[in-house]
Structure formats: structure tokens, C-alpha cells
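> Have a look; sequence and predicted model below, questions after that.
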Amino acid sequence: MDFKDDDRAREIGLTRLSKAVSRALRHEPWLFELELDEHGWTSTDGLLEALRREIPEWSDLELADLPMLIDFAAKPRHEIQGQRIRALYGHSTPGAIALVAATPPAELFHGTSPESIGSIFSGGLQPMSRQYVHMSADAETAVRVGSRKSKHPVILTIDTVAALASDVTFYRGSDMVWLARHVPAEFIRILRAG
């Protein structure tokens, strides 16, 4: 998307983009499958990938668009250092995602695409290009996350009681997100098929 073509289109595009970036970095990083460090930083590549998935018109969003977004704002809302970006203020998440091993609810949820089911049931939930598998505390959030991957996401449930008994470690990311390095297939079942 070329934000430079027309002032009106630029303003609308950058305003919408700014709101999406703020939502991802301040309020709901788990919906964008982003991991924030203890200072709120995440990779620019991860954010761009999430935004491209979010809005079809942003499929050609580039790294150079992020500084333009920052310059567009009436007051600084985000900052970039190297290959990292963060929101400067206004976080509603209870701190950035810190890895604290904890006992999760008896059941967690994960939304995914139908195409991923075969590999999940053969090798479990893997972090893929991220450091951790992201799981939701409720099915509704898993549906929202899964909808970013497919129009008809598959919603999985994770039996955390059995997984904990087999030494799977879960980390509390926030009230809504739980993390693990790997969840074996034996603890996963389909709650809702795509």
C-alpha cells in the first residue's frame, strides 16, 4: 500500500495502521501472535507479518512504512530501534510477556488453519518461527486468533492437567495468553473443526 499517493488516502491509511499497531503492541499482542519482551519490544518483521495477515490491502507493507507511521503521529506513540518496535505508553496488558512458569487452567485453546492439523497431530504444537506456542485461556480468543490464519479455523483444546503430569511446562503470558515450548499431540483434541 503506498501511503504517499494521496493526502486523504495517506491520512486514512496511516490512521488505520496506527490503530492496528497500537492494538498489537499495547493491548492484544496475543491476537497478533506477537511476543513482547520485558520492555515491550517485538521484532519489526513479526509485526509486519501480522499486519499483512490482518488486512489484505497491507500485503505489501514494508519496513520503511513503520518510520512513516511514527512521523505521521501528532505525538510519539511508537519507537523503533534496529529491527525492534514498541509502544511508548498506553499498555493495557499487565506488563509485557514475562516467562513465569505457572499452572494454567485445566484446558487451553489454540486456533489454527485446517491445513496445519496433520502436522499438529503428528508432531504436536510447535512454535514454528516463534519462540513459544501461543494458547488462549478461552475458546472465543482462540477463534479470533485462528481467524487470522483461516476463514474456517480449527479450534483445538489442550489438556493441561495431563500435559503437566508429563512435564510440559506452561508459562503465563497474561490473563489471556499461555505459552509453551512444545505441546505433544497426545494432549490435543479438536473442539471445533473448520
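Received the coordinates, thanks. Residues are numbered from 1 along each chain as shown.

> drop to CA atoms for contacts and neighbour counts, all remaining ones
Will do.

> Tell me how many other residues crowd residue 81.
Residues contacting residue 81 under the criterion other CA atoms under 10 Å number 10.

> how near is it to residue 43?
10 Å (CA to CA, to the nearest Å).

> again, but for residue 87
Counting by CA to CA - residue 87 and residue 43 are separated by 12 Å.

> Check residue 85 too.
Distance, residue 85 to residue 43, using CA to CA: 6 Å.

> Comparing those two, which shows the higher neighbour count?
More neighbours surround residue 85 than the other of residue 85 and residue 43, with 22 against 19 (other CA under 10 Å).

> Just confirm residue 97 is within a strand.
No - assigned with DSSP: H, G, I helix; E, B strand; the rest coil, residue 97 falls outside any strand and is coil.

> all helices in this structure, in order from the N-terminus.
7-22, 44-54, 65-72, 117-123, 139-146, 160-165 (DSSP state H).

> Make TSV out of the ones you listed and add distance to residue 99 and mean neighbour count.
Shown next, in TSV, are the helices of the chain (distance: least, CA to CA, whole Å; neighbours: other CA atoms under 10 Å):
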stretch	distance to residue 99	mean neighbour count
helix 7-22	22	16
helix 44-54	19	19
helix 65-72	28	16
helix 117-123	24	14
helix 139-146	20	21
helix 160-165	16	16
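
> out of those helices, nearest to residue 34?
Of all the helices of the chain, helix 44-54 sits nearest to residue 34, with 6.8 Å by CA to CA.

> Tell me the spacing between the closest residue to residue 72 other than its chain neighbours and residue 43.
Distances taken as CA to CA, 6 or more residues apart in numbering place residue 14 nearest to residue 72, at 7.3 Å, with adjacent residues excluded. Distance, residue 14 to residue 43, by CA to CA: 20 Å.

> A further structure is provided below for comparison with the first:
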Amino acid sequence: MRSIYKCVICGSYTEDTVHCGVQTKLLLNGKLRSRLSHLMTYLLRHNPGAVNLSMDREGWVGIDELVNALRSRWDPKALSWLTKEHVIAVALLDPKGRFEIRNGMIRARYGHSKSLNVDIKYEVDSKVKTLYHGTTKEALVRIMREGIKPMNRKYVHLVLDPRDAYEVAIRHGNDVVILVVNADCLRKGGQQVLIATDRIRLVHYVPPQCIESVMNPRN
């Protein structure tokens, strides 16, 4: 990941070395940013109990509590540098909008494990027509028979851009395909298409008949 800098004029967090016409100050290098982002994702999506975080029904955790938990209970020596500002900067600049901050609280916007029983009220998307889901060719036969299931997560994640679907799929193998999903088909089946971020939509399940086609990204 790219390093995070802070503007010495306006105080904004940025990935650029120049802001407001002047040199910015390094806040977090790319390696530490990546490590902190993965830790935040793991705790806020899957296992807040690993550091005894108090998460409410909507997935919110106090930022101060998160920082203190990471510094005192996760890895005190390795994370002695961590401050509230680092957590806020990582959240605000996350390229996929994984995190949301409000009134001193932070949560993951999507991707929660079913076991957390988190219930976030998402806005409904009634307009989008086509969505995409990346997967491996190895999983394709099963998906075309059984549909796309959320597995151990609360929702199936779909995206608006096939390039984002490819980026997700390639993490699981080199031989990948992009599934084209008909959003109106999902709605006709009684499902709501939920807005997680400006790039990601959530549904409970994608039945095989709502998969319009399979794209080979290498063609």
C-alpha cells in the first residue's frame, strides 16, 4: 500500500507528498499502513473478542478503545507507535471504503462474519442493472449449480466494476472468471440490493438463474 502523509497547512490526510502547495509530513509508511489496515479489518469484521472490544449491534467500536486494545492486548511492543490519528487516517483513505467513522466510533461497512450477528441498516439500490462477482474457474461449476452463497459472511459481495471483481478473484488463484449478475433478477426473486459503498453492493444470495454470463478477463 502507499504511504500516508499529512498536510502541514490544512491537516488533510493524503497519499501525495505535496498538498496545498507544500511538502507533506509522513504519517504512516506503506508497510505499517498495510499491517494496520489488515488488523482493523480482522477485528472489526470477524473477531473483536480477540482484544476484548465492545462492539454494538451495528458494528460500532470506540476508536480510543480500539487503539488502546491494539497497543495493550494485541502486540504492545510492535504497536507502541500507534495513535488514534493513524487509525483515522487508514480508515479515511481506505481505497475500498471498508471503514466508517462517526462521533468517535469506527466500524467496518461490510464483510462481517455471520457469527458476529451485526445488523447494519443499508440503503437499498433500486437502479443498478448489472453487477459483477469474481471467482476461480475451479469454483465455477459449483456456483453455476448452487449459486453464489455468502459462506461464513452475512452477505454476498458484488461490485459495479468488473475490474474490481477481477482484483478480488485474482487473490484466490490465477485462473479466474467474472460472473455477470442481473440485479433485476435478484429483485424479482424478492431480494434487496444493498449499498455498502459507492463500489460494492450486498445481497443475501445469487441464484444460478440470475447469473447472465461468464466473462474471461484474459480475452
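In hand now; what should we look at? Source: prediction; values computed, not measured.

> Overlay the chains and give the TM-score.
The TM-score (TM-score structural alignment, normalised by the length of structure 1) is 0.60; 144 aligned residues with a CA RMSD of 3.4 Å.

> how many neighbours does residue 68 of structure 2 have?
For residue 68 of structure 2, the neighbour count with other CA under 10 Å is 18.

> if I look at it, how far off is residue 88 of structure 2?
14 Å.

> ok, now residue 5 of structure 2?
According to CA to CA, residue 5 of structure 2 stands 12 Å off from residue 88 of structure 2.

> next one: residue 190 of structure 2
With CA to CA as the criterion, residue 190 of structure 2 and residue 88 of structure 2 are 38 Å apart.

> Compare these two (neighbour count), which wins?
residue 88 (19 against 9).

> So the closest residue to the more buried one other than its chain neighbours versus residue 92 of structure 2, what's the distance?
The shortest distance from residue 88 of structure 2 to any non-neighbouring residue, by CA to CA, 6+ apart, is to residue 101 (7.7 Å). When distance is defined by CA to CA, residue 101 of structure 2 is 8 Å away from residue 92 of structure 2.

> What's the match for residue 172 of structure 1 in structure 2?
Alignment note (TM-score structural alignment): residue 172 of structure 1 maps to residue 195 of structure 2.

> burial count for the residue nearest to its match when sequence neighbours are not counted?
Ranked by CA to CA, 6+ apart and with sequence neighbours excluded, the top spatial neighbour of residue 195 of structure 2 is residue 201, at 4.8 Å. As a burial measure, residue 201 of structure 2 scores 24 neighbours (other CA under 10 Å).

> so what's residue 201 of structure 2 up against?
Taking CA atoms under 8 Å, 6 or more residues apart in numbering, we find residue 201 of structure 2 in contact with 157, 158, 159, 160, 193, 194, 195.

> do the same with residue 179 of structure 1
Residue 179 of structure 1 neighbours (CA under 8 Å, 6+ apart): 132, 133, 134, 135, 170, 171, 172, 173.

> now swap in residue 160 of structure 2 and tell me
Contacts of residue 160 of structure 2 (CA under 8 Å, 6+ apart): 130, 131, 132, 199, 200, 201.

> One more pass at 10 Å, please.
128, 129, 130, 131, 132, 133, 198, 199, 200, 201 (CA atoms under 10 Å, 6 or more residues apart in numbering).

> Farthest pair within the residues you listed?
Farthest pair in the contacts of residue 160 of structure 2, by CA to CA: 133 and 198, 15.6 Å.

> Please identify which of those two sits among more neighbours.
Looking at residue 133 of structure 2 and residue 198 with other CA under 10 Å, you find the greater number of neighbours at residue 133, namely 25 against 10.

> Nearest residue to the aligned partner of residue 138 of structure 1 in structure 2 in space, please, no chain neighbours.
Residue 138 of structure 1 maps onto residue 161 of structure 2 when the alignment is built from TM-score structural alignment. Nearest residue to residue 161 of structure 2, sequence neighbours excluded (CA to CA, 6+ apart): residue 132, at 6.8 Å.

> The one you found matches what in structure 1?
Here residue 132 of structure 2 is matched to residue 109 in structure 1, going by TM-score structural alignment.
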